[in-house]
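# here is the input, now give the coordinates:
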Amino acid sequence: MRFQYAFQKIVDLKGNEKTQAEWMLSSAIGELQAEEKSLGELLHNRERMANELQEAAEQRAPVSKIREFQMYVEHLEQCIVRKHSDVQQANVNVQMKKKQLSHKMLDEKVWLKARDKAKSSFQQSMLLREQSELDEMATVRFAMKAR
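Okay, here's the model as predicted:
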């Protein structure tokens, strides 16, 4: 007789939910990395433009050119502030996905443990049944020999 767990579909569902939560976390981490990369590029651009502004000021460039560089640096500053917010939001999303994954893993573990207990109980009852059958066979043999 083979063990069949009555709630196997639930165990499978919990496993699928955990896998889906892993994918969601992976996606959230990818988004965070993309936001951080974008922030790094903005910081690099701001530094480059600040250097160009400094060079233009040292070379006595026209005021309109210096003002143009200055306005672009200010624009980059605003973009950096917004990008910091985006990175923070992406980080919060990653933390939330981690919590969800942790919950799904715990849920799956509970159901796997219940299945393992049921299987152990089933195996124990099968061993008892086999032992009972062997005892009965031994009793019958003994009774046959005693006649």
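
# CA only for contacts and neighbour counts going forward, please
OK.

# helices or strands next to the helix or strand containing Val81 in the packing?
Using DSSP states H and E, Val81 maps to helix 63-146. Applying 3 or more C-alpha pairs under 8 Å, 6 or more residues apart in numbering; DSSP states H and E, one finds that helix 63-146 contacts helix 8-58.

# off-centre distance for the helix it packs on?
Distance of helix 8-58 from the chain centroid (C-alpha atoms, centre = their mean, to the nearest Å) equals 15 Å.

# now do the contacts for Leu39.
80, 83-84 (C-alpha atoms under 8 Å, 6 or more residues apart in numbering).

# distance to Glu47 for these - can I get that in CSV?
Converted to CSV, the contacts of Leu39 look like this (distance: C-alpha to C-alpha, whole Å):
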residue, distance to Glu47
Ile80, 12
Lys83, 16
His84, 16
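
# please provide the structure for the following sequence as well, for comparison with the first:
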Amino acid sequence: MRFQYKFDKILSLKSREKDEAQAVYEESVKNFEDAAEKLYELLKKKEDLESFQSDRLLGGLPVQEIRHHQLFIGNLDKSIAHFQKVVMNARNRMNLQQIQLMEKNKEVKKFEKIKQKDHHQFLANEKYAESRMMDEVSLQQYMNREIR
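Okay, the predicted model is just below:
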């Protein structure tokens, strides 16, 4: 007799949900990394510009160019603030997706554990039935010898 798990369809459904949650999580990680990379680039650009401006100030710099740099740094600050929010939102989404993935993993593991226990019970029942059949065959052979 072949082992048939009674919750096989549910297990396959939960496994598919887990795989989908894994894909969504990986996408959220990618989005977080992209946003963090953009934020890093903006911060690096601002640092480089401030360094360049301080070097130029030592040698003298026209007021118009100072204003231009300050305006550009102000715009960079706005972009940095925006991307900090984007990174925070992406991190929160990523953490939420990670929690959902962990929950899906737990569900799948529960059903796999139940399947494993059911399979062990099935094997034990089969072994018991086989043992009883062997006992019966032995008894039949013994009875056949007694009759002769």
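
# overall similarity of the pair, as a TM-score.
TM-score of the superposed chains, computed with TM-score structural alignment, normalised by the length of the first structure, equals 0.92; 147 aligned residues with a C-alpha RMSD of 1.4 Å.

# the helix holding Val81 of the first structure vs the second structure, average distance?
When the second structure is superposed, helix 63-146 of the first structure averages 0.9 Å from its matched positions, counting by mean C-alpha distance after the TM-score superposition for the first structure.

# not counting its neighbours along the chain, what's nearest the most centrally placed residue in the second structure?
Centroid-nearest residue in the second structure: Gln22, 4.4 Å away (criterion: C-alpha atoms, centre = their mean). Using C-alpha to C-alpha, 6 or more residues apart in numbering and skipping residues adjacent in sequence, the residue nearest Gln22 of the second structure is Leu101, 6.1 Å away.

# neighbours of the one you found, how many?
For Leu101 of the second structure, the count of nearby residues is 21 (other C-alpha atoms under 10 Å).

# quick one, what contacts it?
For Leu101 of the second structure, the contact set (C-alpha under 8 Å, 6+ apart) comprises 18, 21-22, 25.

# so Ile80 of the second structure sits right up against Glu41, yeah?
No: the criterion here is C-alpha atoms under 8 Å, and Ile80 of the second structure misses it with Glu41 at 9.5 Å.

# quick one: which of these two has more around it?
For the pair Ile80 of the second structure and Glu41, the greater number of neighbours falls to Ile80 (19 against 13), based on other C-alpha under 10 Å.

# what separation do you get for that one and Leu71 of the second structure?
14 Å (C-alpha to C-alpha, to the nearest Å).

# the second structure: which residue goes with Leu112 of the first structure?
In the second structure, the residue paired with Leu112 of the first structure according to TM-score structural alignment is Glu112.

# so what's the residue count around that match?
Glu112 of the second structure: 16 surrounding residues under other C-alpha under 10 Å.

# contact partners for the residue lying closest to it once chain neighbours are set aside?
Distance criterion C-alpha to C-alpha, 6+ apart; nearest residue to Glu112 of the second structure, sequence neighbours excluded, is Leu11 at 7.3 Å. If you count contacts by C-alpha under 8 Å, 6+ apart, Leu11 of the second structure has them with 108, 111-112.
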